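[1] What follows is a predicted structure for the sequence shown.
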Amino acid sequence: MSGALYNAEILRLAATIPHHDRLSDPMGSAEKRSPICGSRVTVDVNLDSQGRVSEIGLLVRACALGQASSSLMGASAIGRSPEELAVARDALTAWLAGSGPLPDWPGFDLFTPALPHSARHASIRLAFEAATEAAESARAGLHA
């Protein structure tokens, strides 16, 4: 079973996380931690004048699934609004819980083998939870 869970593509993504440096002066930051396994993801973001992510920085201390999810999030977060990140986060949460369709985000189908492993779901969600919170915090700072 673990062979299917930690497949070659998951391991490749885990080893190639984009934007794998924190931003020096982010507009918004958030850290999320899984109480089950201790995985931790910190996301920094800057927003452009349209309120979309213009820069992102990641600090990922997570299992291979958390790293792979961070890689997918980081690869497609630039240009997204806080609302779009929230939609992806919520869709991922619903899909992992078995109450929603496959989310509309590049690569999520790779996590299909993790569906029956609910103890792994928190790590998969971390990057999307942190990115959404960081982007919402950055937006609040723009309107303060």
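    Received it, and whenever you're ready, just let me know what you need.

[2] rest of the way, CA atoms for contacts and neighbours
    OK.

[3] Let me know the helix or strand that the residue nearest the centre of the chain is in.
    Residue closest to the average C-alpha location in the chain (CA atoms, centre = their mean): residue 127, at 2.5 Å. Here residue 127, judged by DSSP states H and E, is contained in helix 118-142.

[4] and here's the other structure:
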Amino acid sequence: MSATVLYTPEVLGLTIRLAHYPWSEALPLQGEARSQSCGSTIALGLSLGERGTVESIGIRSQACAIGQAAAAIFADAVIGRGPEEVCVTGETMARWLSGEGPMPEWPGLAKIAAARDYPGRHGAVLLPWRAAIQAFSKDD
């Protein structure tokens, strides 16, 4: 039986994409998430435009390579999406990781699909969605 390779060059390459999304205290919506299984953390700052969709994002990460890759995939595709779509995708992602549904429709997720075979990394995959949901919940 062959093991699924988790830390591929493609996954490791995604981690440097976070440099495109610098953290800014000026972003009005902020949320944080921590993986219980590996201790990785991510903080997201977001702003919404006039249409109520994400206009900008900043990330502060102290996460494993899978958490960083997930954050890059999230950030690369979140601009123009609304809070409801992000929340639904996060819920769909959690079900998929636990084997209870299909992989959500989100560009780039196939690059970290191997993480599904590593339950200890599920929390890291969910970090950006959980941080965004927390940030949106503060927007009252």
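    All right, it came through fine. Computed from a prediction, not measured in an experiment: that's the story for all the values here.

[5] Could I get the TM-score for this pair?
    Here the superposed chains carry a TM-score of 0.91, computed using TM-score structural alignment, normalised by the length of the second structure; 139 aligned residues with a CA RMSD of 1.6 Å.

[6] before we move on, the earlier item: what are the buried residues along the helix holding residue 127 of the first structure?
    120-139 (16 or more other CA atoms under 10 Å).

[7] same check, this time on stretch 59-74 of the second structure
    59-61, 63-74.

[8] ditto for stretch 27-41 of the first structure
    Going by neighbour count (16+ other CA under 10 Å), the buried part of stretch 27-41 of the first structure is 27, 28, 29, 30, 31, 32, 33, 34, 39, 40, 41.

[9] what separates residue 35 of the second structure from residue 67 of the second structure, distance-wise?
    Per CA to CA, to the nearest Å, residue 35 of the second structure is found 9 Å from residue 67 of the second structure.

[10] anything in contact with each of the two?
    Common contacts of residue 35 of the second structure and residue 67 (CA atoms under 8 Å, 6 or more residues apart in numbering): 124, 127.

[11] Could you give the number of residues near residue 113 of the first structure?
    Neighbours of residue 113 of the first structure under the rule other CA atoms under 10 Å: 15.

[12] Quick check: chain neighbours aside, which residue is closest to it?
    Using CA to CA, 6 or more residues apart in numbering and skipping residues adjacent in sequence, the residue nearest residue 113 of the first structure is residue 5, 5.2 Å away.

[13] isn't the one you found right up against residue 115?
    No: at 9.3 Å, residue 5 of the first structure does not count as touching residue 115 under the criterion of CA atoms under 8 Å.

[14] So if I had to pick from those two, which one is more boxed in?
    For residue 5 of the first structure versus residue 115, neighbours defined as other CA under 10 Å are more numerous around residue 5 (19 against 15).

[15] could you show me where the helices are in the second structure, in order?
    Using DSSP state H, the helices of the second structure run over 9-15, 65-78, 83-97, 122-137.

[16] could these go into a markdown table alongside distance to residue 55 of the second structure?
    Conversion of those to a markdown table gives the following (distance: least, CA to CA, whole Å):
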| stretch | distance to residue 55 of the second structure |
| --- | --- |
| helix 9-15 | 21 |
| helix 65-78 | 9 |
| helix 83-97 | 11 |
| helix 122-137 | 13 |
